[in-house]
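> Can you look at this prediction? I've put the sequence above it.
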Amino acid sequence: MNSPVKLAIIPFLLFITSAFSFAQESLIIQKNLGQINFDGHVDEEVWQSLPHLPMTVSTPNFGNEPSEHSEVMLTYDDEYFWVGARLYTKDPTTIIANSMKRDERSLNSDVFGILLDTYNDNENGYAFSTMPTGIRIDAAISNDGGSFRGVNQDWNTFWDVKTSRDDKGWYVEMRIPFSSLRFQPVGNTTTMGVIVMRYISHLNEIVTFPSIDPRYGQMAYLKPSLSSEIQLEISKTKRPVYISPYVIGGYQQNWSLNEAGTAYQKANKTTINGGLDVKYSVTSNLTLDVTVNPDFAQVEADNQQVNLTRYSLFFPEKRSFFQEGANIFDFNLLGMTRLFYSRNIGLSNGQPTTILGGARMYGSVGKWGLGLLNMQTDKTSINPGENFGVVRARRDVINPYSYVGGMFTSRIGTNGNKNLAYGLDANIRVKSTGDDYLIVKFAQTFDDNISDLLKQENEKHDNIFAYLGWQKRREEKLNFFANLKYTGQHFTPGVGHVQKQGLYGAFANISYGFMPRNEKSPIFLHGPTFRYDIEKRVIDDKMEWHVINPGWEFETKSGFEAEVDLRYEEQGVHWDFPIWDILIPQGKYAYTTFNVSLSNSSAKKLSYRLGSSIGTFYDGEGIQVELRPRWNVSSNFQLGAMYSFNVLRFPERETKDRLNIHMADLNALYMFNTKLSVSAFVQYVNTSKELISNMRVRYNPSEGKDLYFVINDARFLGDKTAVTPNYPPFYNNTVMIKYTHTFIL
């Protein structure tokens, strides 16, 4: 073999070798043979005998010795995984404790937490954390976390935490039942991944085990791929049955137009209902959920959103039945386009329908992740009953950070109409030690109604979605995400969500992060950003969307963030569309906006987010300002607000169209303790003159026992006599009480 050929083959062999080499040494966790008095003091003899995990600074000064000393210990017994932590503080008056809220979503206090990658798959996990007030915060991690999109804080499970404080610091004891975790033993040994995190709020300092380089971002402590392996000598655990009956009752008043559209008529409705959810761990890694007459009522109202685009809005799933195992059922195609969107279950033509019952099974078997779902809805006067089915499978391949998979969905009506869809996806880390990922997705849908219509018009069926992407996942130095995409005109997943149809194009988001490794520098990260996006219509190859968006981002070690960018945008409007009462005519538009956003650390007593933009807008001009202040009054009381102001002017039109959109909301939360809280939310938009309000009392003495008292109200605040028929005094008023009690057998 000649030398040039050898030189060509050697790098290739090195690449293959590194791509398949990922072994690491595991930390053996000692089993607890003593007694722990679960009180949050961490002073039992058991804790004294355990080794401490070595903690190092992740941010803001990576690799440094922590400013405050921490002693973190892990152990387990036949029933629980135990975590003990002594979080010493030189000056205890600097400990910040601003919340008693279950699942507090802001880093507004000191925090201690642990992430468990229970399948050791380097992609999914469960996070458990607390604050000095002893609150419970848990989340399901998917897609290797590291950002809010991969963190589902609506997920809850059974576990407990106790905390205590003295003049030396604060202390934590966590006990997490193995029955609340999903894991896959091999023989008598279970291997998991673990990350431990302490956030010292007044210093904006994050310390971790293992050592985590901030090049992956300040939320890298939620990335299972960065966890350290631990081993436990446990193969079988209790598999209890969770039986959760609920009862709900309420009174509702609705005003709606009569069939002739000549007047509003009032309908009063008193309801009382009940149902049952059952959860059973078939094995330590497979879970079965069964539901009969489930209650999918939301105890929080969806926020109104100002939509200045031609595309439909996306609202997140808040219903608890779909939370656990949501990562397995995730099939995100592009942006908010999904092959499976659970909010479609229980909706038909935009109207809610009764869900009679259903079942889900999800978990892992070997290298396979599996999910099965089937739900049945009742018929209404205008819609047939429907059956919803989902099958999801994915398998780890090549290295611990990669998978290939597929999904099949069905939506079949009792009238014979059906919508079927399938999808294939692959997420491949090119090297097991690298940051580069190859992402491939393909999907196709089949809808009876669309097929019949196309046959009548003799048109070709354009029902596929295709996607090819490459991503470098890091924040320091070069970071990019690029893809090619195609969405057919008739791509309509009946159990999914499509934001745009009939488009193809390319996208690139590139940034370069300068991360000074100088301890004295106040800057954590700064650097240029550049976004490019182009989409054309399949039907005529004309421009739909074209964006060129350079900018600069800046972040300090104290938590202050700023971003400025200049956005050039072209849009080809295929048909007229309204923004409230202003019509944007069909045509091609080009406009430019200058955008600025600022925010400070959420741990501050008064925190804020401020965003603004100014420039041209279609054939007019626009200014937008949005402010989100939050006041952490005390550990019992939080007050937040939002004000958004949009100014639209079209001076070149003969009609001189103009529009001012004011949207404001106010939210307050009072926490008597970690079990009882009262929250209130009010929102007003001047263009619709609608006021939406929500008040909620929650009593949660322990996981599985929940009492809610909720009042929702929506009403028109303008001149009710200005139009015919006159507006009613309100649109909707609901008073509801709900109680759920979980029995563990």
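Thanks, I have the structure now. Numbering: from 1, shown residues only.
> use CA for all of it now, contacts and neighbours both
OK.
> Let me see the ranges of the helices in the stretch 401-550 of the chain.
Listed in chain order, the helices of the stretch 401-550 of the chain (DSSP state H, counting those that start in this stretch) span 448-457.
> now do the stretch 251-400 of the chain
Using DSSP H, counting those that start in this stretch, helices in the stretch 251-400 of the chain cover 326-329.
> now the stretch 601-745 of the chain
Using DSSP H, counting those that start in this stretch, no helices are found in the stretch 601-745 of the chain.
> now swap in the stretch 51-200 of the chain and tell me
Under DSSP H, counting those that start in this stretch, the stretch 51-200 of the chain gives no helices.
> The residue lying closest to Leu87 once chain neighbours are set aside: neighbour count?
Nearest residue to Leu87, sequence neighbours excluded (CA to CA, 6 or more residues apart in numbering): Ser70, at 4.8 Å. Residues lying near Ser70 (other CA atoms under 10 Å) number 21.
> and Ser70, what does it touch?
Ser70 is in contact with Met55, Ala85, Arg86, Leu87, Tyr88, counting by CA atoms under 8 Å, 6 or more residues apart in numbering.
> tell me how far whichever strand in the chain runs longest is from the chain's mean position?
In terms of residue count, the longest strand belonging to the chain (DSSP state E) is strand 264-283. Distance of strand 264-283 from its chain centroid, counting by CA atoms, centre = their mean, to the nearest Å, is 25 Å.
> structure B:
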Amino acid sequence: MFKSYLLLFILLTPYWDCKAQINNQNQRQIEIKKINTSIQIDGKVDSIWSITHATTDFVNHRPSDVGLAKSQTEVKMLYNDQFIYILAKAYHSHQEHIIQNLKRDDYFSSDGFGVLMDPINKQTNGFFFGINSRGSQAESLITSSGGTDWNWDAKWYSRVTHHDTYWIVEMAIPFFTLRYNAKNTAWGINFLRNDLGNNMFSTWTSFPANFNDLDLGYTGSLSWEDDIPEVKKKIAMVPSMTTTTGKDFEQEKSTEWDFTPSLDAKIAVTSSLNLDLTINPDFSQIEVDRQVTNLSRFSLFFPERRTFFLENSDLFTGLGRSQISPFFSRRIGLSSGKNIPIKFGARLTGNLTEKLRIGMLNAQTERVSETKAQNYGLLTLKQRILKRSSVSGIFVNRQQVNTDENDYNRVVGTEFNYSTENGFVSGDIKYYKSFSDGIKGSNDFVSGSMFLNSRGYRVYTQFDHVGDNYLADVGFTPRLFNYDALRDTTVRVNYQRYSFFGTRDFRPASGPIVFHGPRIQSIIYTNDGNQFNERYSYIGYEIDFADQSQFDFSINSYTINLLFPTNFLDADSPLPARTYSYYDLVFDWDSDPRKLFAYGTVFTSGTFFNGKRTGLRSYLQYRFQPWLRLRLDHNYNQIELEEFGNEDIHLVGLRSEVSFSNNVFWTTFLQFNTQSTNFNINSRFQWRFAPLSDLFVVYTDNYFSDTFERKNRFISIKINYWLNF
């Protein structure tokens, strides 16, 4: 299968490239003039803006990608030695703006304006800066396929003012916020506009609706009048202080108020290469994970939230596959949900040359009880080839330190990621090997995929092979580890995965439906000698309405050759190892999310292994715009496995988000989970008293969900301040 993917790429790559569409940069260009003064960011149109012309004629992108936008936007740009200035005039035909809340980075759910910039102009990575019509900022790192990292923060300035038929956005983006080569005078750029009152999302350049809103392959051209300035401010320091107190009631241990200093630094090695350093980092302000109901046999993935691991994270998180990743940063400093102190960390990320990106990471953890001190390292190099393709090399290392034991794990690999210039065809080929002390053979991971994306259909195929001894200690490979409930042990079992997914999209020219069509999917797993292990098949139909509501239904079929006795429920005896076949029906409805009151539900009914399952997952949401958003989620599963256990599983989550202003927030999250027997309260107050400088007060309380006996309780106070040098 791997050889077939490789042969197909070699034979068809020239054909696909010659079919690529003409780049938007030939048709859409905006000039940016240099000024020798600064502009006060107050949302007012100062006379300095009259020296340049506005670009307009925004086009529809969603829900329709045909014609000029009903609500037009005009954009002007200027720059000096410190800032890129952007002035946008957004016309509207309705007085009431839709604002979900005032929190940072919540861009697409509210009326807003944004700019997408590709300073390298190679369609591989870029930056997005957006602001909603109430002035809340959002920024994100962008990858070649339109992937976003909203956890990235940057220091920039903006202001919004409102008028009868339009609103004004004024932005100042510091050059030191961006990663760029000053000698490269050709930048890719696009402007975006959310007009939710008219249910329209428009862009400056035109591209098909089936592509991501932030796709780097369809930018226009930013034309510089004069030389681009070099970055002058090259160092940012973020000192912080944290104090925590609390009690572990199970262990009967109390923690008195302690004061923990930490320091983060960002150093611009070059204008396109950044070094991040951290000493004694503290992540107590990070919001708790959303709990989930797990009815599978394997561990679930939880996203990284810690700020140190996030910038340019696509160099690290984009490796391997979902569920077969050679690097997963949550392996560093976390063990079985417990924090392991990180003594220091360093990351070097950015562009070495116009086409070569580097990602380098090293972190050292402390010894805690039986957990030995570890050093973690990662190096990845990504070379752009062709138009939107790349070749990468990866090395991951975990080494136990301060001990005589030779305990290590290393993974090396390479990837070829391909995309035509218009993004219609993409795919990849990946190969990895792991090395551990005393373990040899069957230690490889091989994978290939191909994706065809058009207005009318999408087709995706994938093949994976994971050997018994492919051990990625700093990665995420849950399916490799099979738990034998009878012997209370974990067994590594190699596997192959064959995947296919296809859709047919019908897009009516008018009417209440944006698109609809059938979806099919099939996934097959095999083990040694391609012996059958598991099959999942799905056939369904999706309907997306013009008001952003959605309905779909599906029939799902499963056949599983259970290799080991498994205990899904709290039963006296595990489900025996044999072949099971079962199915379920799923109905999914989501209402218009723009409304003050929104709701949705997913109903599941069918068989489950040797029994049956009924599930209902619902949510209710109400907004007191824009100050308060309340959301109630309930996930209920009734499972009956005859003599192997019957259980009703409830997961209830209640979330309130209070926005006192654009800089003061209070979020409270309650989670009641009968599967993990836990009731959690997490309340977080945040005051952004200066740009990227915050005061956090976080309260966490955990109880047993059946008895409501307290497990632990903690309160943390953290303050940090961003300094530029």
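Nice, I can see it. These figures come from a predicted structure and were not determined experimentally.
> now, which of the contacts of Ser70 of structure 1 lie within strands?
Counted as lying in strands by DSSP E, out of these, are Ala85, Arg86, Leu87, Tyr88.
> Would you agree the third one is in contact with Pro66?
No: taking CA atoms under 8 Å as the contact criterion, Leu87 of structure 1 and Pro66 are not neighbours in contact, 11.3 Å apart.
> Most neighbours among the contacts of Ser70 of structure 1, please name it.
Top of the contacts of Ser70 of structure 1 by neighbour count (other CA under 10 Å): Ala85, with 25 neighbours.
> Can you give me the distance of that residue to Trp170 of structure 1?
From Ala85 of structure 1 across to Trp170 of structure 1, the span is 8 Å (CA to CA, to the nearest Å).
> Any idea which residue is closest to the centre of structure 2?
Nearest to the mean C-alpha position of structure 2, by CA atoms, centre = their mean, lies Asp149 at 5.3 Å.
> What's the match for that one in structure 1?
Counting by TM-score structural alignment, Asp149 of structure 2 lines up with Asn152 in structure 1.
> quick one: its match and Ala139 touch, right?
Yes: Asn152 of structure 1 lies in contact with Ala139 (CA under 8 Å); the separation is 5.3 Å.
> ok, the match of Asp149 of structure 2 - contacts?
Ala139, Ala140, Ile141, Gln323 are the contacts of Asn152 of structure 1 under CA under 8 Å, 6+ apart.
> Count the neighbours of the third one for me.
Translated: Ile141 of structure 1. There are 30 residues near Ile141 of structure 1, going by other CA under 10 Å.
> same thing with the second one?
Residue neighbour count, defined by other CA under 10 Å, stands at 26 for Ala140 of structure 1.
> And it, how far from Ser451 of structure 1?
Taking CA to CA, one finds Ala140 of structure 1 at 39 Å from Ser451 of structure 1.
> do the same with the last one
In this view, Gln323 of structure 1 and Ser451 of structure 1 are 34 Å apart by CA to CA.
> One more: Arg567 of structure 1?
40 Å.
> More neighbours: which of these two?
Per other CA under 10 Å, whichever of Arg567 of structure 1 and Ser451 has more neighbours is Arg567, with 20 against 15.
> if I pick the more buried one, what's in contact with it?
Counting by CA under 8 Å, 6+ apart, Arg567 of structure 1 makes contact with Val547, Ile548, Asn549, Pro550, Thr592, Thr593, Phe594, Asn595.
> and what of Glu74 of structure 2?
Going by CA under 8 Å, 6+ apart, Glu74 of structure 2 touches Ala54, Thr55, Thr56, Asp57, Ala88, Lys89, Ala90.
> neighbours around the second one, how many?
The local packing count at Thr55 of structure 2 equals 17, with neighbours defined by other CA under 10 Å.
> What is the aligned counterpart of it in structure 1?
In structure 1, Thr55 of structure 2 lands on His52 (TM-score structural alignment).
> I'd guessed its match sits against Val83; true?
No: judged on CA under 8 Å, His52 of structure 1 makes no contact with Val83 at a distance of 11.1 Å.
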